[in-house]
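1. the sequence and its predicted three-dimensional model are supplied below.
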Amino acid sequence: MSRKLVPLIILLLASLGLGWTWQRQADQNADADVLRLYGNIDIREIQLAFNGSEHLDEILVEEGARVTAGQVLARLHRERLQAAAAAAEARLAAQVQAVAALEAGTRPEEIEQARAALAAARADAQAAERTYRRIAGLAQRKLASQEQLDEARARRDAALAHVEQTRAALALAEAGPRAEDIAAARAVRDALAAELALARQALADAELKAPADGIIRDRILEPGDFATPQTPVLTLARIDPVWVRAFAPEPTLGRIRPGLPARIRTDSFPGKSYRGWVGYISPTAEFTPKTVETPDLRTRLVYRLRIPVCNPNGELRLGMPVTVEIDTTAEPLANPGDTLCHAADARP
């Protein structure tokens, strides 16, 4: 080998070594900026139960079925509930008519009838008065007995009282129902309306609906079983939102802030990542080794993190192990759910 090439070779090797060292240092710095945590997918589950007690009529879904919010999942026997609702509706309809009659007041025909009764009573009173006077004149001439006079006086007084009675009846007919009676009838109507609303709500509660989108995990009861509010019928696993439950060592807490973007990877889908963000950091340690810790033991404390993940295709499932990469140099997002999951491309 020529002696002239030795310095060139040494210079080339030194350049390669410097470049490798610089690249390694850059990689180490980049790795230092990315915090890697390991955890599992956490999905909230809902125990679905009826709001009433009755035998199950039918269950419309199987385990593993994907359901949407508001979808009917199961029904109770509804014959008694339907009959109760129909009876409440009939009672309310009758009371509504009673209130309408009171509010309408006395009919003109009834007022005319009361006036005619008053005129007849006055005519009877006038006739009784003439009879009494005639018998009184006969009694003065000893042509009528005292008993006849007393009977004539009594018929006259009765006729006059009947006139007052028919006059009061006419006044009542013209005045119409009392305001207190109308108010009481309206109160009864409102109470019956509330009873009908309760009956209809009980009938509606005979259908078990999904409160959110999700997947049926367990089918606990079967048709014919007796369902109660304390007995779940189905278990629903929510597919949105999905979280990663991870644990961060105590020394890393100073680098983690809520809202920091994260990437989530899983062995089930190699080469694919999901967008997420730091949503919750536990204020207390999950595991405290001893009451009195040495400096070495304090570094073993871990804090639970909840990292919401965009899961548009429902690929992340409960308990799935994942790797979380958090860029500690990024700026926290103000509305990470809207920024990440509602973007046009939610899968980076």
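-> Received the coordinates, thanks.
2. from here on, contacts and neighbour counts on C-alpha atoms
-> OK.
3. would you map the strands across the stretch 51-200 of the chain?
-> Using DSSP state E, counting those that start in this stretch, the strands of the stretch 51-200 of the chain run over 54-59, 66-67, 72-76.
4. what's the most buried one of those?
-> Most buried of the strands of the stretch 51-200 of the chain, by mean neighbour count (mean count of other CA atoms under 10 Å): strand 72-76, with a mean of 21.
5. next one: it to chain centre, how far?
-> Chain-centre distance of strand 72-76: 17 Å, with CA atoms, centre = their mean, to the nearest Å.
6. now Asp150: how far from Glu129?
-> Per CA to CA, to the nearest Å, Asp150 is found 13 Å from Glu129.
7. what of Leu253?
-> Using CA to CA, Leu253 is found at 111 Å from Glu129.
8. show me which of these two is the more surrounded one.
-> Glu129 (18 against 12; other CA atoms under 10 Å).
9. putting a second one here so we can go through both:
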Amino acid sequence: MRRKKTAMTTRNDKPDWALTKRERAQAERAAKGLPPKKHPLRWLWLIALVALAGGAAWFVQSGRFAQFQADRAAATAEAQAEADLRAKRAATLQLAPFEVTTLAPATLMETLKITGSLAPVRQVHLSSEVSAKVEAVAVRAGDAVAAGDVLVRFDATALDIQLAQATANAEATRVQLEQARSDFDRTKDLADRGLAAQNNLDRARSTLAQLTATLAAQETLVANAQRARDNAVVRAPFDGVVFERAVDPGQFVATGTPLMTVVDLAALEVEATAPVSYAPDLAPGLDVALTVEGFGDRVFEGKV
């Protein structure tokens, strides 16, 4: 039996100038009626792929693949940690303590320094309200006093006599006035019944009015004498400090003679002159910081 060879032709749509060397050789074999030449490397590639697949399957099944993945993950983590450490070291800036400053909000202030005189808001110059001899002075300059404390005491002998005499005169006049009022009432009753003359009633009325006026004047004298007696003792009008003392025991003073000065140091004020250029910026209520000569660096706070 004879086999019939069939010539295989390969159709190629490429022009001759576009054919590769291998395609041109295949075309020549087809023109001669020969089958296409098989490339010997195809079997080698197939064998290599089968071997590679078998090796990969063995590598996975043997557990080495899991170990490989674990080692690779550990190496990756270590590399990442080292990279993070290098980045942290690069980002850290070492500063000395004196190079660090804490920022905080603050109010900017413009300071005006001026010099003035300090004076208490409340002070009193005590003067004598009687003419008498100073019997005792209980305080000295610089002493602290409370309201009502005795500061100066005068000899009140003459004042006591004047008060007693004025009181006695007023009492005598009061008795006379009571008698005159009784006489007037009796005379008026008689006159109303026609038993007393009108001139007797007028005389009784005049006596009553005169004694009433006399008693009023004498009561005024008693009040003045009592006030003078009370003024024989000078007391502190408020809590404060004796700033100045002007009298000593045994000294005779007249009415109006200065005795001492008491000041209240709880509230002080400063009188100072500021430049005209600062006038628009000065207003009541502005804060003021004061330093006083004799108090060192102590700062007192106040307001305009």
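-> Ah, there it is. Since the structure is predicted, the reported quantities are computational estimates derived from the model, not experimental observations.
10. please state their TM-score.
-> Remark: TM-score between the superposed chains equals 0.55 [TM-score structural alignment, normalised by the length of the second structure]; 208 aligned residues with a CA RMSD of 4.1 Å.
11. picking that back up, of the strands of the stretch 51-200 of the first structure, which is nearest Phe226 of the first structure?
-> Closest to Phe226 of the first structure of those, according to CA to CA: strand 54-59, at 4.3 Å.
12. where in the second structure does that closest one fall?
-> Residue correspondence for strand 54-59 of the first structure in the second structure, counting by TM-score structural alignment: residues 132-137.
13. what lies in contact with the matching stretch?
-> 151-156, 247-254 (CA atoms under 8 Å, 6 or more residues apart in numbering).
14. superposed on the first structure, what's the mean shift for it?
-> On superposition with the first structure, the mean distance recorded for stretch 132-137 of the second structure (mean CA distance after the TM-score superposition for the first structure) is 1.2 Å.
15. tell me how far that stretch lies from the chain's centre.
-> From the chain centre to the centre of stretch 132-137 of the second structure is a distance of 50 Å (CA atoms, centre = their mean).
16. so where do the helices sit in the first structure?
-> Secondary structure of the first structure (DSSP state H): helices located at 5-33, 79-104, 108-140, 146-175, 179-204, 295-298, 336.
17. okay, the second one sits on what stretch of the second structure?
-> Residues 157-182 of the second structure are the counterpart of helix 79-104 of the first structure, counting by TM-score structural alignment.
18. can you pull the contacts of the nearest residue to Val322 of the first structure once chain neighbours are set aside?
-> Once flanking residues are discounted, Val322 of the first structure sits nearest to Thr266: 4.7 Å by CA to CA, 6 or more residues apart in numbering. Contact analysis of Thr266 of the first structure by CA under 8 Å, 6+ apart lists 272-273, 320-323.
19. give me the subset of those residues that lies in strands.
-> In strands, defined here by DSSP state E, the members of the contacts of Thr266 of the first structure are 273, 321-323.
20. quick check: the two most widely separated of those?
-> Within those, Ser273 and Pro321 form the most distant pair, 13.3 Å apart (CA to CA).
21. neighbour count winner among those two?
-> Set Ser273 of the first structure next to Pro321 and count neighbours by other CA under 10 Å: Pro321 wins out with 20 against 17.
22. tell me the spacing between the closest residue to the more buried one other than its chain neighbours and Ile46 of the first structure.
-> Among residues not flanking Pro321 of the first structure along the chain, Asn40 sits closest, at 4.4 Å (CA to CA, 6+ apart). According to CA to CA, Asn40 of the first structure stands 19 Å off from Ile46 of the first structure.
23. how much space between the residue positioned nearest the centre of the first structure and Thr235 of the first structure?
-> For the first structure, Pro211 is the residue whose C-alpha lies nearest the centre (CA atoms, centre = their mean; 9.1 Å). From Pro211 of the first structure across to Thr235 of the first structure, the span is 12 Å (CA to CA).
24. before we move on, the earlier item: redo the contacts of stretch 132-137 of the second structure as a markdown table? Include distance to Asn200 of the second structure.
-> Shown next, in a markdown table, are the contacts of stretch 132-137 of the second structure (distance: CA to CA, whole Å):
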| residue | distance to Asn200 of the second structure |
| --- | --- |
| Leu151 | 58 |
| Val152 | 56 |
| Arg153 | 54 |
| Phe154 | 51 |
| Asp155 | 50 |
| Ala156 | 47 |
| Val247 | 60 |
| Asp248 | 61 |
| Pro249 | 60 |
| Gly250 | 58 |
| Gln251 | 57 |
| Phe252 | 54 |
| Val253 | 53 |
| Ala254 | 50 |
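25. the residues you listed, buried ones only, as a PyMOL selection?
-> Of the contacts of stretch 132-137 of the second structure, the buried ones can be selected in PyMOL as follows, counting by 16 or more other CA atoms under 10 Å:
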select buried, resi 151+152+153+154+155+156+247+253
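26. give me the number of residues near the counterpart of Ala179 of the first structure in the second structure?
-> Using TM-score structural alignment, the partner of Ala179 of the first structure in the second structure is Arg205. Neighbouring residues of Arg205 of the second structure were enumerated by other CA under 10 Å; the total is 18.
27. same deal with Leu203 of the first structure?
-> Residues lying near Leu203 of the first structure (other CA under 10 Å) number 21.
28. then Ala69 of the first structure?
-> Neighbour number of Ala69 of the first structure under other CA under 10 Å is 11.
29. from Tyr303 of the first structure, how far out is Tyr280 of the first structure?
-> Separation of Tyr280 of the first structure from Tyr303 of the first structure (CA to CA): 10 Å.
30. show me which of these two is the more surrounded one.
-> Using other CA under 10 Å as the criterion, Tyr280 of the first structure and Tyr303 rank with Tyr303 on top: 19 against 15.
31. what's the match for that one in the second structure?
-> So, by TM-score structural alignment, Tyr303 of the first structure is left unmatched.
32. pretty sure Tyr303 of the first structure is touching Ile281, no?
-> Yes: the criterion here is CA atoms under 8 Å, and Tyr303 of the first structure meets it with Ile281 at 7.0 Å.
33. so what does the helix or strand hosting Ala191 of the second structure touch, helix or strand wise?
-> Secondary structure from DSSP states H and E places Ala191 of the second structure in helix 157-192. When contacts are defined as 3 or more CA pairs under 8 Å, 6 or more residues apart in numbering; DSSP states H and E, helix 157-192 of the second structure packs onto helix 198-230.
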